[in-house]
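S.K.: Structural data only, the sequence is not supplied:
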């Protein structure tokens, strides 16, 4: 059964999201390891993705951990430096699908403020036909409720959705609801999945600047 809507995750599918790499470059790997061990940055970020104010959350965490005050504030002041690089092949796949008239949606864990920043920086994030952003709905993947929100909005049944995400638990949650889903580990693998699904030809799915023949 051919999918009718392709659903993209964003972080580590279309753009890199590795805060540890950012901090490695700024404070060094050793200090970064101590920072992440002592400060619950991931839990804070999940609250932001679930709709909390990034500025408020970051400032509260900085006050609670004064030894890391300046480093924690970077999560807000330098957040844009943490989202890179653009995964060009994935962006090309998104645009190839749109060029063929295939509806392309997003299902992403993103804060309200951070998604707005990302949209301003990466124009392709404005190309989706529909984006289900966790911060707006105050629930994050892999909670089944966010998948249900997309299903309620989609004009097709779950088995006609094809979803790509870099996290295995998010993929498993989609499959449990009857979606077709791909665990994204590389754009080449995602390209092959789209070809296998009959949505793109090998030439259309080839990485920019390569010859698929």
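M.R.: Received the coordinates, thanks. Quantities reported herein were computed from a predicted structural model and do not represent experimental measurements.

S.K.: CA only for contacts and neighbour counts going forward, please
M.R.: OK.

S.K.: buried stuff in stretch 14-24?
M.R.: By 16 or more other Cα atoms under 10 Å, the buried positions in stretch 14-24 come out as 14, 15, 17, 19, 20, 22, 23.

S.K.: Same check on stretch 64-76?
M.R.: Quick answer for stretch 64-76 (16+ other Cα under 10 Å): 65, 68, 69, 71, 72, 73, 74, 75, 76.

S.K.: just stretch 162-176 next, same as before
M.R.: For stretch 162-176, the neighbour count (16+ other Cα under 10 Å) marks 162, 163, 164, 165, 166, 167, 170, 171, 172, 173, 174, 175 as buried.

S.K.: My guess is the fourth one contacts residue 14. True?
M.R.: No. Between residue 165 and residue 14 there is no contact, the gap being 10.0 Å when judged by Cα atoms under 8 Å.

S.K.: which residues of the protein fall in strands?
M.R.: Per DSSP state E, the chain carries strands over the ranges 5-8, 104-108, 130-133, 161-165, 180-183.

S.K.: Dump those strands to JSON lines, plus distance to residue 119.
M.R.: Formatted as JSON lines, the strands of the chain follow (distance: least, Cα to Cα, whole Å):
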{"stretch": "strand 5-8", "distance to residue 119": "15"}
{"stretch": "strand 104-108", "distance to residue 119": "13"}
{"stretch": "strand 130-133", "distance to residue 119": "11"}
{"stretch": "strand 161-165", "distance to residue 119": "19"}
{"stretch": "strand 180-183", "distance to residue 119": "24"}
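
S.K.: Use this one as the comparison:
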């Protein structure tokens, strides 16, 4: 069946989300390893992605880890230095689809307050036809409810949606609803998938 919309995850698809790497670059690998052993960054971010307040959640986490307060507060005060850089080939694919007139949506686990910070830094994040931001929705992947909410809002048959995400659990949840899926492991594979579905030519996907 024809693909009626292409749905992108954002973190590690369009912009890098590798906080361990970013901290290793600034405070050194050993201290960064100790930091991420002392607190669960992904648990903190899951709360934010599910709708908890960005600044308040980070401040609360920092207070709970007094030996690492300054480092943890960097997630609040230096967000755009951590959630970066862009993945250029993926951005080109997004824009190539738009140039073809193919609807593109974002479906991302992202906080309601920090998504605008990233969108200001990377304006291509504003170029989607529809945005499904977990922190705004109060739902988080891979909860089936978030996929159902997308289906209700866009009113497109599930089997006409093509979704890419870097997490296997998010992909499995989408596939279980009948979505076409691609587990993102780099933009070259995603480009090949889009060509295979007849959405872009090889030149457009380069």
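M.R.: That came through fine. Remember, it's a predicted structure, so these values are computed and weren't measured experimentally.

S.K.: so which of the strands of the first structure gets nearest residue 40 of the first structure?
M.R.: Judged by Cα to Cα, the one of the strands of the first structure that comes nearest to residue 40 of the first structure is strand 104-108, at 21.3 Å.

S.K.: mean shift between the closest one and the second structure?
M.R.: Its matched residues in the second structure lie on average 0.4 Å from strand 104-108 of the first structure after superposition (mean Cα distance after the TM-score superposition for the first structure).

S.K.: what angle sits between that strand and strand 161-165?
M.R.: On the basis of axes from the mean of the first three to the mean of the last three Cα atoms, to 10 degrees, strand 104-108 of the first structure is oriented at 50 degrees to strand 161-165.

S.K.: counting contacts, what elements does strand 104-108 of the first structure pack onto?
M.R.: Packing contacts for strand 104-108 of the first structure, counted by 3 or more Cα pairs under 8 Å, 6 or more residues apart in numbering; DSSP states H and E, involve strand 5-8, helix 88-99, strand 130-133.

S.K.: Could you export those as CSV, including distance to residue 199 of the first structure and mean neighbour count?
M.R.: Listed next are those as CSV, based on distance: least, Cα to Cα, whole Å; neighbours: other Cα atoms under 10 Å:
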stretch, distance to residue 199 of the first structure, mean neighbour count
strand 5-8, 9, 23
helix 88-99, 7, 19
strand 130-133, 19, 20
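
S.K.: among those, which is nearest residue 187 of the first structure?
M.R.: helix 88-99 (5.5 Å).

S.K.: and stretch 95-107 of the second structure, how far from the chain's centre?
M.R.: 16 Å (Cα atoms, centre = their mean, to the nearest Å).

S.K.: contacts for it?
M.R.: Residues from elsewhere that reach stretch 95-107 of the second structure (Cα atoms under 8 Å, 6 or more residues apart in numbering): 4-10, 94, 128-134, 199-200, 204-205.

S.K.: swap in stretch 60-72 of the first structure?
M.R.: 35, 39, 44, 58, 59, 73.

S.K.: ok now do the fourth one, which residues does it touch?
M.R.: Residue 58 of the first structure is in contact with 44, 72, 73, 75, 76, counting by Cα under 8 Å, 6+ apart.

S.K.: Aligned counterpart of it in the second structure, please.
M.R.: Under the alignment (TM-score structural alignment), residue 58 of the first structure maps onto residue 58 of the second structure.

S.K.: distance of its match from residue 119 of the second structure?
M.R.: Separation of residue 58 of the second structure from residue 119 of the second structure (Cα to Cα, to the nearest Å): 20 Å.
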